[in-house]
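Trainee: sharing a sequence plus its predicted fold:
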Amino acid sequence: MFYIPSTWEFDWTTPEGYICHYADVTNKNHRADMKTEMDGVADYMAVGNNFHSPYYRHITLDTWATLNEETINQRYADVSFVDVKNAFDIFMEERDDSRPFILAGFSQRGKSVVELLKILTPEQREKMVAAYVLGYKVTPEDVAAAPWIKGAEKNDDTGVVICYNSVSDVKYVKPIVAAPNVMSINPVNWRTDATPATLNDTITVTLDPEAKVLVLDGFDGSYLPNILNILNVGDYHGIEPWVYSECLRDNMHQRIYAYRQSKQIAGSTTNYR
């Protein structure tokens, strides 16, 4: 399991008086922020898996608040993705090559998952169980650049991308993270149509097949912090890796089992959830 944590930091000023648009991996507070997410996600993603998650110089929330994708992509490519790519290369070098792997990332790091998918070698793609793009998008340009990026269509297909964003209404779709998007799946019932599903007995989760987002009814997102008046405003960006955690945990095991069955790997009879 290679999980990439999301965006935590705002722009900050260096001791020399420069504005920095990146997290500082040597700053104990920045590392503590990233570790909070790593630990929370590991509570369910690490069950039965070897869990790896890198510290890296992610671009700041203020950078996302520009809503300028050219600026975002430039800063991201120059620094953040360099760190992620280096960490992934080390992960691939040091992992047991007999084991398959899963990619996962939330928000900004959902973007990292998409970018890693574009550069995976055929041999690496053969070893990938699935990729989880939580709270981010897969654009037509992404798929044109890497035609092997395929959206999940059910609960146990492999080598696919699980992608979703959550909103209270489609009018709150935030293009910076959710549009244009070419794929989405409901992580509660694993359907790609508008069949509703019930989460935690009280929340109805329905995929809008046209907007490619999840519409939640019965969920109170008022506790979510307003992020620079861009995210958590009508959308539920902050919940993506958390509210569906049990569904994601079980699904990862389902896909691992399906992968082992398809590849006839020794130990495929293990009782995964």
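Mentor: That came through, no problem. Residues are numbered from 1 along each chain as shown.
Trainee: contacts and neighbour counts: CA atoms only from here.
Mentor: Noted.
Trainee: contacting residues around whichever helix or strand Glu93 is part of?
Mentor: Under the criterion of DSSP states H and E, Glu93 resides in helix 81-94. With Cα atoms under 8 Å, 6 or more residues apart in numbering as the test, helix 81-94 has contacts from Phe2, Ile4, His52, Pro54, Tyr56, Arg57, Ser112, Leu116.
Trainee: tell me which residues touch the fourth one, please.
Mentor: Going back to what we said before, that points to Pro54. With contacts defined as Cα under 8 Å, 6+ apart, Pro54 is in contact with Tyr3, Ile4, Pro5, Val84, Ala87.
Trainee: use this one as the comparison:
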Amino acid sequence: MTHRTLLFFSSLIAFFSMVLLPPCMAMPPLDPSTFPGAPDYTQPEAWLAKPKALTAPVDVFFVYPTVLFNDTDWVLDPSRPDMRAAAQSTVDTQAVVFEGQANIYAPMYRQMNLAGLGLSDANAAPLQKMVHTDVWRALSHYLKYENKGRPFFLAGHSQGSMILADLILEHWGTTGAENQLIAALLIGWSLTPADLTTNPEVRMCERPDQTGCVISYNTMESGRQSVAPTLKADALAVNPLSWTMDGAFVAAEKNLGSVFFDSNAKPTAYPHFTSAQIINGGLIVQPDNVDLVTVKGGHFPEGVYHAFDYSLFYMNLKTNIAERIEAYRP
């Protein structure tokens, strides 16, 4: 984990401890010796999604967001069916935006519980090392043994985007696969100008046909930037209705369709559901029906629509994925 992310992680610790973690939540003592074994990415069971046969000329490597919220397990166990199912649900509702356009590779990794954000830096260090090591091993395996020279996307959400952001800031420029990157969708996390100065190989996307760049944004209603826990100070953002980084208001008419999924991952589309505007680093939205983006008993403050970062702009994301594939030139 980079030094800048460690500092931001410290601020998240304070935020989640005071606001989001229930007072009654009593986790067992953290003991790294009890962590589940590391996934073996040469084995099929280490992957939530991995194509049996290639159906597209490009790939996506997807890292799932936080799905572990219980008060008994510090670490997601890749061998447990219930935890696999929770992770699979994000493939079915987020990574599915790539379906039909890219071969989906989604590794299991030993994710840390949201409660890890309530630990001190020292106590959280083993968890942070574990999640970064797992995903880096998975990505390295994918690039060496699975990719075979195809163009690819990186994509994640929340904790998944945090891990991918740290890994590309640390390693991009050393993998030999940099010119194969179509784009990195690091949605639900933040990069800042200071982050980008640490690695000039990493740059933000500033137009809809740009490749080799990063797309990042965090959705919320107006005035909620200060309480959005994944929004860093000085965060950079890309507006998914214009694919630019300016502060122009983009009307809901440009929204091709927000897509929301029921408990069986059945989608329902709502065209022109929200406008979008970048203000103070946040992507400010005005949902047509706030009930659809409200999670009762959720882990984020009211008016922060983190869980719906993909859903709110689903059809625009899908259309732009096709546009960037068409624009890609090695």
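Mentor: Looks like it arrived, so ask away. Because the structure is predicted, anything quoted here is derived from the model rather than measured.
Trainee: quick one on the thing from earlier: for PyMOL, what selects the buried ones among the contacts of Pro54 of structure 1?
Mentor: Only the buried members of these end up in this PyMOL selection, burial being decided by 16 or more other Cα atoms under 10 Å:
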select buried, resi 3+4+5+84+87
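Trainee: considering the contacts of Pro54 of structure 1, which are maintained in structure 2?
Mentor: Contacts conserved in structure 2 for the contacts of Pro54 of structure 1, using both residues aligned by TM-score structural alignment, their matches' Cα atoms under 8 Å: Tyr3, Ile4, Val84, Ala87.
Trainee: how about the first one, what's its match in structure 2?
Mentor: Residue pairing (TM-score structural alignment): Tyr3 of structure 1 is matched to Phe62 of structure 2.
Trainee: mind listing what Lys311 of structure 2 touches?
Mentor: Rather than Lys, residue 311 of structure 2 is Ser. Gln94, Ser258, Val259, Phe260 are the contacts of Ser311 of structure 2 under Cα under 8 Å, 6+ apart.
Trainee: which position in structure 1 aligns with it?
Mentor: In structure 1, Ser311 of structure 2 lands on Trp242 (TM-score structural alignment).
Trainee: mind checking the SS state of that match?
Mentor: Using DSSP: H, G, I helix; E, B strand; the rest coil, the structure places Trp242 of structure 1 in coil.
Trainee: residues in contact with the closest residue to Ala46 of structure 1 other than its chain neighbours?
Mentor: Of all residues not flanking Ala46 of structure 1 in the chain, Met1 sits nearest, at 7.4 Å (Cα to Cα, 6 or more residues apart in numbering). Neighbouring residues of Met1 of structure 1 by Cα under 8 Å, 6+ apart: Met45, Ala46, Asn49, Asn50, Phe51, His52, Phe101, Ile102, Leu103, Ala104.
Trainee: now with 10 Å?
Mentor: 42, 45-46, 48-53, 91, 100-104, 128-129, 131, 252 (Cα atoms under 10 Å, 6 or more residues apart in numbering).
Trainee: could you pull out the helices for structure 2?
Mentor: 3-15, 81-93, 121-141, 159-171, 193-197, 314-327 (DSSP state H).
Trainee: highest average neighbour count across the ones you listed?
Mentor: With neighbours taken as mean count of other Cα atoms under 10 Å, those reach their highest mean count in helix 159-171, at a mean of 22.
Trainee: show me what it is packed against.
Mentor: helix 3-15, strand 59-63, helix 121-141, strand 152-157, strand 181-187, helix 193-197 (3 or more Cα pairs under 10 Å, 6 or more residues apart in numbering; DSSP states H and E).
Trainee: what's the angle from the first one to helix 159-171?
Mentor: On the basis of axes from the mean of the first three to the mean of the last three Cα atoms, to 10 degrees, helix 3-15 of structure 2 is oriented at 150 degrees to helix 159-171.
Trainee: also the third one?
Mentor: Interaxial angle of helix 121-141 of structure 2 relative to helix 159-171 (the same axes, to 10 degrees): 80 degrees.
Trainee: helix 121-141 of structure 2 vs structure 1 - mean distance after superposition?
Mentor: Once the two models are superposed, helix 121-141 of structure 2 sits on average 2.5 Å from its counterpart in structure 1 (mean Cα distance after the TM-score superposition for structure 1).
Trainee: how near is Val79 of structure 1 to His30 of structure 1?
Mentor: 16 Å (Cα to Cα, to the nearest Å).
Trainee: hang on, the earlier thing: residues in structure 2 matched by the helix holding Glu93 of structure 1, start to end?
Mentor: Counting by TM-score structural alignment, helix 81-94 of structure 1 corresponds to 132-145 in structure 2.
Trainee: check the offset of that stretch from the chain's centre.
Mentor: 17 Å (Cα atoms, centre = their mean, to the nearest Å).
Trainee: tell me if I'm right that Pro287 of structure 2 and Glu221 touch.
Mentor: Yes. Between Pro287 of structure 2 and Glu221 there is a contact at 8.5 Å, judged by Cα atoms under 10 Å.
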